[in-house]
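Asks: structure of the sequence below:
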Amino acid sequence: MQLIETHLVPILEKPIRLQEYGVGVFKTTPTKSGIKKAIKKGLLLVDKKTTTSALFINGGETIELYQTEENDSFKRLELKLDVLFEDDFLAIIYKPAGILVSGNSFVTIDNALSQNLQKSTQFDAVRPRPVHRLDYPTSGVLLIGKTNASILALNKLFENKEIQKTYHAICIGKMNSEGKINNPIDNKEAITNYKVIEMVVSERFKFLNLVKLNPKTGRKHQLRKHLSENGNQILGDKEYGKEELQLKGKGLYLHASSLEFEHPFTHEKISVIKELPKKFRKIFPAF
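Replies: As a prediction, the model looks like this:
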């Protein structure tokens, strides 16, 4: 085996599993699946010892990555991303609809970040990593961490509900001008506030509404589930919508339009807005 990269873990606010912490740390093995394979093959050592993916990293450890002769280098994904904000700690990018944020697929936002963002000059710089998710069919703003400290700090902001997320969707049917949906998801509290911005008459759907959505919790598929349960499924939702109201070939009309939060290091107010996609404006031209 040949040593190819060494990483000294900075002091962490809370322990994190090795397979989670290692994502983005090593240039030659940046993905979670790559880290898991390296651990399984005994190529990732912590303080000179082989380990398992269940090990918790606390801070102060030395992690070494080795390779064998047959180890392939990471293939770079060439995918141009729209960078909406970037500094030495974090970035905000636009995720197009129809692309995974991360996962086992090669074509993901996660795999394209290093080619679109500048490398951080901070001592704990890592390969840029998304700190939250957007569904495959959802477009919009996505927050990225560029250092270990910023990833931990941004996750803390999400946990404390100190990041305000705004979405826009086109929903089917008659709706109240505004309201609050408070339906548990997977036996956990889930709250979504909504406000109808404009309504148009539709020959096929009777009514279409441009709706502003402010989720107060972040459950999986929360907005799609809540609007469907409210009797106002999101246009193009094949998973939670009624089959007779399906719209083929246009995708999901759900867009993460803005993020607002206090920068965890510079303390400036960050407010990034991404305009609605063209398919929204074809139905609601004023926006």
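Asks: contacts, neighbours, all on C-alpha from now
Replies: Noted.
Asks: nearest spatial neighbour of residue 271, chain-adjacent residues omitted?
Replies: residue 260 (4.5 Å; C-alpha to C-alpha, 6 or more residues apart in numbering).
Asks: relative to residue 162, how far out is the one you found?
Replies: Applying C-alpha to C-alpha, to the nearest Å, the value for residue 260 to residue 162 is 9 Å.
Asks: again with residue 219
Replies: Residue 219 is 16 Å from residue 162, by C-alpha to C-alpha.
Asks: for residue 273, same thing?
Replies: Applying C-alpha to C-alpha to residue 273 and residue 162 gives a distance of 17 Å.
Asks: residue 110 should be in a helix, yeah?
Replies: Yes: under DSSP: H, G, I helix; E, B strand; the rest coil, residue 110 sits within a helix.
Asks: next one: it from residue 142, what distance?
Replies: Here residue 110 is placed at a distance of 11 Å from residue 142 (C-alpha to C-alpha).
Asks: what touches both of these two?
Replies: residue 130 (C-alpha atoms under 8 Å, 6 or more residues apart in numbering).
Asks: name the nearest residue to the residue nearest in space to the middle of the chain, ignoring sequence neighbours.
Replies: In the chain, the C-alpha nearest the mean C-alpha coordinate belongs to residue 133, at 2.6 Å (C-alpha atoms, centre = their mean). Distances taken as C-alpha to C-alpha, 6+ apart put residue 101 closest to residue 133, at 6.4 Å, once the chain neighbours are dropped.
Asks: doesn't residue 112 make contact with the one you found?
Replies: No: if you go by C-alpha atoms under 8 Å, residue 101 and residue 112 don't touch, sitting 9.8 Å apart.
Asks: contacts for stretch 167-183 next, please.
Replies: 189-196, 205-214, 226-227, 230-235, 253-258, 276, 280.
Asks: let's see this one next, to set against the first:
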Amino acid sequence: MAKKAQKSWTRRVSGLKSPQALVEYSQQVFPILNSKTAVKKAIAGGRLLKNGKKARAGDRVENGDHLQLNGFGLSKARSFDADIEIVYEDDHFVVVNKPAGIAVNGNRIKTVENALAGVARPSSRADALPYPVATHRIDVPTKGLVLLAKSKSALAKLATAFQENRIKKAYMAVVHGKTPPKGRIDRALKGKKAITDFETLEVVPSKVFQHLSLVRLMPVTGRTHQLRIHMQQENHLILGDKEYAGRQKTVLGKGLFLCACRLQFDHPETGKPVDIRIKPPKRFQKIIEREKERY
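Replies: I've put the predicted structure just below:
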């Protein structure tokens, strides 16, 4: 039987060039606090301490400060029955193929985390989490690979790897237009650096869209909706993306043609390379073939 997990984290602030907002810094160093809302809840609940005293949302931190987070602060998993494919699982993490239409986590019932609670194999680690916790997110309409940690130590290591861009992700997408053979999109989003590399796998003529392209997208950074916005900015809207289509005509009723198909990272415990891949949905190739026939 696994030992009861220790529910306390401590961090000594170091390496800052200037004071930083406590909320932002805590989100970076405590992976369990995966949003500003989670940090603020920890502060409101008295679980986040600065130099031994209850922290305040307006606090700033400087080198030498000590932060302590008590308790997981995880909401109790809510019952949600969904058929989610587990692609890989061990004692430290689980990788699933998220269906389009449900969230990874958050204050709602239809989430991957809720669906896995009680379904994923419990971790035998001493610092086991009460249920698998997502280390990153993909959009609700996006299908594909999501990595969730099963222990506190795995969560911390994987979250740090994401922050340091040591976890490589690749997506497949069908987009409007004829894309270049390969390239890099370097356009800031909301004032933050955002970079996407891409390569074209196939281009077909289309009566409705002139051309459709099957592309591999490799985000170097991880901004919200980065791939969808970058492709729209390059006049290569992802097929089915009604949120960013504006007045542009696209295929509706068949979902977003974007799938997270590959994750590459070092195992948080052994350090050995992990390379997990899935194929995109069959509809990706079907629509390419259909456009060929129509033309």
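Asks: quick check: TM-score for this pair?
Replies: The TM-score (TM-score structural alignment, normalised by the length of structure 1) is 0.78; 258 aligned residues with a C-alpha RMSD of 3.3 Å.
Asks: sorry, back to before: just give me the match in structure 2 for the residue nearest to residue 271 of structure 1.
Replies: Residue pairing (TM-score structural alignment): residue 260 of structure 1 is matched to residue 264 of structure 2.
Asks: confirm for me that that match is in contact with residue 162.
Replies: No: counting by C-alpha under 8 Å, residue 162 is not a contact partner of residue 264 of structure 2; they are 10.9 Å apart.
Asks: for burial, what's the neighbour tally of residue 252 of structure 1?
Replies: 24 (other C-alpha atoms under 10 Å).
Asks: return the residues in contact with it.
Replies: 137-138, 234-237.
Asks: what does residue 240 of structure 2 give?
Replies: 250-257.
Asks: could you tell me where stretch 244-251 of structure 1 falls in structure 2?
Replies: So stretch 244-251 of structure 1 sits over residues 248-255 in structure 2, by TM-score structural alignment.
Asks: before we move on, what about stretch 197-209 of structure 1?
Replies: Using TM-score structural alignment, stretch 197-209 of structure 1 lines up with residues 201-213 of structure 2.
Asks: what of stretch 168-186 of structure 1?
Replies: Counting by TM-score structural alignment, stretch 168-186 of structure 1 corresponds to residues 172-190.
Asks: ok so, going back, which residue lines up with the residue nearest to the centre of structure 1 in structure 2?
Replies: By TM-score structural alignment, residue 133 of structure 1 lines up with residue 137.
Asks: was I right about its match contacting residue 104?
Replies: Yes: under the criterion of C-alpha under 8 Å, residue 137 of structure 2 makes contact with residue 104 at 5.9 Å.
Asks: where do the contact lists of these two overlap?
Replies: By C-alpha under 8 Å, 6+ apart, the residues touching both residue 137 of structure 2 and residue 104 are residue 146.
Asks: just how off-centre is stretch 270-278 of structure 1 within its chain?
Replies: 16 Å (C-alpha atoms, centre = their mean, to the nearest Å).
Asks: list of residues touching the match of stretch 197-209 of structure 1?
Replies: By C-alpha under 8 Å, 6+ apart, stretch 201-213 of structure 2 touches 174-179, 181, 200, 214-216, 288, 291-292, 294-295.
Asks: ok, how many other residues are close to residue 141 of structure 2?
Replies: Count around residue 141 of structure 2 with other C-alpha under 10 Å applied: 18.
Asks: the residue lying closest to residue 168 of structure 1 once chain neighbours are set aside: what's it in contact with?
Replies: Among residues not flanking residue 168 of structure 1 along the chain, residue 212 sits closest, at 4.7 Å (C-alpha to C-alpha, 6+ apart). Residues near residue 212 of structure 1 by C-alpha under 8 Å, 6+ apart: 166-169, 194-197.
Asks: quick one, longest strand in structure 2?
Replies: For structure 2, the strand with the greatest residue count under DSSP state E is strand 195-206.
Asks: would you map the helices across the stretch 101-250 of structure 2?
Replies: Using DSSP state H, counting those that start in this stretch, the helices of the stretch 101-250 of structure 2 run over 112-116, 152-163, 226-233, 242-245.
Asks: out of the ones you listed, which comes closest to residue 6 of structure 2?
Replies: Within the helices of the stretch 101-250 of structure 2, the stretch nearest residue 6 of structure 2 is helix 152-163; the backing value is 8.9 Å (C-alpha to C-alpha).
Asks: cool, thanks, talk later.
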